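>>> Here is a sequence with its predicted model. Questions after.
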Amino acid sequence: TELYNPWPGVMENAPASKGYAGGFGVDLMLKDLGLAAEASMHARATTPLGELARNLYALHSAQGHGTLDFSSILKLYHQPR
């Protein structure tokens, strides 16, 4: 969080302060989480938190946020009042 804070307004140059534009996209994170899940399956390892993260990123992408920076996942938890 010191180099790439996901909260808007904390770091001027972080994607969070630019409407989550740029950076490493949600869809790319979802792809990588899928690759990690596949690798864990081949290794016969269980990764429950990895699967949870994958499901959350899939939901976030399905809501139309696939091109935003991966830190925009905070939008699932924080709804401005």
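Yep, that arrived. Just so we're clear, the structure is a prediction, and the values are computed from it rather than from any experiment. Numbering: from 1, shown residues only.

>>> Only C-alpha atoms from now on, for both contacts and neighbour counts.
Noted.

>>> Based on its surroundings, how many neighbours for Ala36?
16 (other CA atoms under 10 Å).

>>> same deal with Ala53?
16.

>>> That one in helix, strand or coil?
Counting by DSSP: H, G, I helix; E, B strand; the rest coil, the backbone at Ala53 sits in helix.

>>> show me what contacts the nearest residue to Ala53 once chain neighbours are set aside?
Spatial nearest neighbour of Ala53, excluding adjacent residues (CA to CA, 6 or more residues apart in numbering): Leu33 at 7.8 Å. By CA atoms under 8 Å, 6 or more residues apart in numbering, the contact set of Leu33 is Gly50, Glu51, Ala53, Arg54.

>>> Next one for the comparison:
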Amino acid sequence: MTERALSIEWCVKNERFGTREAVEKAVDASAIRRRYACLDLCEICMRKPFAVIDNHVVTSDDATALRQALLCRRRA
């Protein structure tokens, strides 16, 4: 059985919270990574780090917690 590639997306403006680094540390090279100018999740984006992994929004209080949340979500 072939595994489906993981898809992860985030907003460029959210990178100020360390989102990009959290994503890079949490997912392997086979994951599909997409940076967008905007994902229309502005209420989340302006307040805390977040990413969308396989169409599910994952948020946290900081980049370290986001990395952990992404690792947990990836295993689910």
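Thanks, I have the structure now. Keep in mind the model is a prediction, meaning the values are calculated, not measured.

>>> TM-score for this pair?
The TM-score (TM-score structural alignment, normalised by the length of structure 2) is 0.28; 44 aligned residues with a CA RMSD of 4.5 Å.

>>> on that earlier part again, most neighbours out of the contacts of Leu33 of structure 1, which is it?
Of all these, the most densely surrounded is Arg54 (20 neighbours; neighbours counted as other CA under 10 Å).

>>> Work out for me the element Leu33 of structure 1 sits within.
Element membership of Leu33 of structure 1 [criterion: DSSP states H and E] is helix 26-42.

>>> quick one: the strands in structure 2?
7-11, 32-36, 50-53, 56-59 (DSSP state E).

>>> Please identify the most buried of those.
For the strands of structure 2, the largest average neighbour count (mean count of other CA atoms under 10 Å) is found in strand 50-53, namely a mean of 24.

>>> packing partners for that strand?
Strand 50-53 of structure 2 is packed against strand 7-11, strand 56-59, helix 63-75, with contacts defined by 3 or more CA pairs under 8 Å, 6 or more residues apart in numbering; DSSP states H and E.

>>> Indicate which one of these is closest to Lys25 of structure 2.
Each of those has some distance to Lys25 of structure 2 by CA to CA; the shortest is helix 63-75, at 7.0 Å.

>>> got the buried residues for that closest one?
Ala63, Thr64, Leu66, Arg67, Gln68, Ala69, Leu70, Leu71 (16 or more other CA atoms under 10 Å).
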